[in-house]
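Student: this one's sequence-less:
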């Protein structure tokens, strides 16, 4: 079971949150991030990039993307949701999937999870040869240098170790509450203010 870890600003400057979850605090009211869980795909001194994992788009599914790309459709995957990965470049597609196969633009996020942003993975999925455990998202969440660190310090997010079971085996509508359970307490009972002694 993954453990939460309190990370201070100095640790954030020294390390990376790549491969970790950001679990939004109840005080975060931004419609893109309210009650969200975000998987951090890249984090450096230049900023961070992640994908929101639990906000499915209501008007598009994976089959619609296959159809737009003129791909033969795998019916089992066709009804899977497409997620709003965040407010940046909402027309750009990403696929989070377990490590194994690689495609034109596959990068390793952790020792268990890859990210691919090229059409060839969708063609493989449509033909039934790609990953069956995958999250397809349009758009991403991005933070400028120091922005994410400030948001964490200001109590907008709690970080949690990445967990491929939560990523790929937990239904989207349960991911935020499942992450909260992994933290070991009810996020809805937390204060919206950071205390300083």
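Tutor: Received it, and whenever you're ready, just let me know what you need. Source: prediction; values computed, not measured.
Student: going forward, measure contacts between C-alpha atoms and count neighbours the same way
Tutor: OK.
Student: now do stretch 55-63: everything it contacts.
Tutor: With contact meaning Cα atoms under 8 Å, 6 or more residues apart in numbering, stretch 55-63 is reached by 36, 73-75, 77-85, 136, 172.
Student: tell me the one of those residues nearest residue 185?
Tutor: residue 36 (16.3 Å; Cα to Cα).
Student: once you drop chain neighbours, what's closest to the closest one?
Tutor: Distances taken as Cα to Cα, 6 or more residues apart in numbering put residue 24 closest to residue 36, at 5.5 Å, once the chain neighbours are dropped.
Student: what about the closest residue to residue 116 other than its chain neighbours, how many neighbours?
Tutor: Excluding the flanking residues, the one nearest residue 116 by Cα to Cα, 6+ apart is residue 106, at 4.3 Å. Counted with other Cα atoms under 10 Å, residues neighbouring residue 106 total 18.
Student: which residues touch residue 106?
Tutor: Contacts of residue 106 (Cα under 8 Å, 6+ apart): 114, 115, 116, 117, 118.
Student: need the contact list for the first one.
Tutor: Right, residue 114. For residue 114, the contacting residues are 96, 97, 98, 99, 106, 107, 108, by Cα under 8 Å, 6+ apart.
Student: hold the first one in mind and look at this next one:
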């Protein structure tokens, strides 16, 4: 954990500070191999826990058109896209992170940054060119119970950064993790596995 993450955690202990709309970056000290080189877009974080979507890994098994086929939704000429492995929780459930020009009653608006939707309606809208201008789709999510993320931020696994909304939509998945570190002026190749232990 970086010094900024450590300071943020201790401030949170004095009065709760939550990180919805920010990004978690896995450090080289990440103990869980499922999250190695992860960059997680935090969509919800409050006293009950946190939910995020990993945008640093794509699936080898399915594409957007494959998901449409599963639900008998015609592609209607829409572009095919890779599907992200959003996390280990509910690994067969789909989520769409998207720009705020699209909103449904079930859409979770993450501040002024992006929306999170999980209904079949958004898939149909995208397939018929009536969806959001910018979007990515993921299967599964990363979840934390009450206080769990705050505790993990005091350990070696994660660093947190406000980041840029463009990270969701405009960077190839394989480059996102390294790009996010470099955007903070840090060469990830020089990070130690004991990063943040001071």
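Tutor: Received, thanks. None of the values given here were measured: they were computed from a predicted structure.
Student: rewinding a little: which ones are touching the equivalent of the residue nearest to residue 36 of structure 1 over in structure 2?
Tutor: Using TM-score structural alignment, the partner of residue 24 of structure 1 in structure 2 is residue 26. Contact partners of residue 26 of structure 2, counting by Cα under 8 Å, 6+ apart, are 35, 36, 37, 38, 39, 157, 158, 159.
Student: residues in structure 1 aligned with whatever helix or strand residue 136 of structure 2 lives in?
Tutor: Assigned by DSSP states H and E, residue 136 of structure 2 belongs to strand 135-144. Alignment of strand 135-144 of structure 2 against structure 1: residues 134-143, by TM-score structural alignment.
Student: what comes into contact with the matching stretch?
Tutor: Stretch 134-143 of structure 1 has contacts (Cα under 8 Å, 6+ apart) with 47-53, 62, 81-98, 167-168.
Student: so among those residues, which ones count as buried?
Tutor: 48-53, 62, 81-87, 93-98, 167-168 (16 or more other Cα atoms under 10 Å).
Student: residue 50 of structure 1 -> structure 2?
Tutor: Checking TM-score structural alignment: residue 50 of structure 1 goes with residue 52.
Student: its match touches residue 38, doesn't it?
Tutor: No - Residue 52 of structure 2 is beyond contact range of residue 38, at 11.1 Å (criterion: Cα atoms under 8 Å).
Student: against residue 168 of structure 1, how distant is residue 161 of structure 1?
Tutor: Per Cα to Cα, to the nearest Å, residue 161 of structure 1 is found 15 Å from residue 168 of structure 1.
Student: where exactly do the strands run in structure 2?
Tutor: Using DSSP state E, the strands of structure 2 run over 23-26, 39-46, 49-54, 58-63, 82-85, 89-98, 108-110, 114-117, 135-144, 158-161.
Student: switch these over to a markdown table; also include distance to residue 183 of structure 2.
Tutor: A markdown table is the format used below for the strands of structure 2 (distance: least, Cα to Cα, whole Å):
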| stretch | distance to residue 183 of structure 2 |
| --- | --- |
| strand 23-26 | 12 |
| strand 39-46 | 13 |
| strand 49-54 | 18 |
| strand 58-63 | 22 |
| strand 82-85 | 22 |
| strand 89-98 | 22 |
| strand 108-110 | 22 |
| strand 114-117 | 20 |
| strand 135-144 | 21 |
| strand 158-161 | 10 |
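Student: which stretch among these comes nearest residue 5 of structure 2?
Tutor: When those are compared by Cα to Cα, strand 158-161 sits nearest residue 5 of structure 2, at 5.7 Å.
Student: got a list of contacts for that closest one?
Tutor: 1-2, 4-5, 22-27, 30, 152-153.
Student: cutoff 7 Å now
Tutor: 1, 2, 5, 22, 23, 24, 25, 26, 27, 30, 153 (Cα atoms under 7 Å, 6 or more residues apart in numbering).
Student: next, the mean deviation of that strand compared to structure 1.
Tutor: After superposition onto structure 1, strand 158-161 of structure 2 sits on average 0.8 Å from its aligned residues (mean Cα distance after the TM-score superposition for structure 1).
Student: ok now that strand, how far from the chain's centre?
Tutor: Centroid separation between strand 158-161 of structure 2 and its chain, computed with Cα atoms, centre = their mean, to the nearest Å, is 12 Å.
Student: and that strand, which stretch of structure 1?
Tutor: If you align by TM-score structural alignment, strand 158-161 of structure 2 falls on residues 157-160 of structure 1.
Student: buried residues, the matching stretch. List them.
Tutor: Here stretch 157-160 of structure 1 shows 157, 158, 159, 160 as buried, counting by 16+ other Cα under 10 Å.
Student: farthest pair within these?
Tutor: Pairwise distances across the buried residues of stretch 157-160 of structure 1 (Cα to Cα) peak at 9.7 Å, for the pair 157 and 160.
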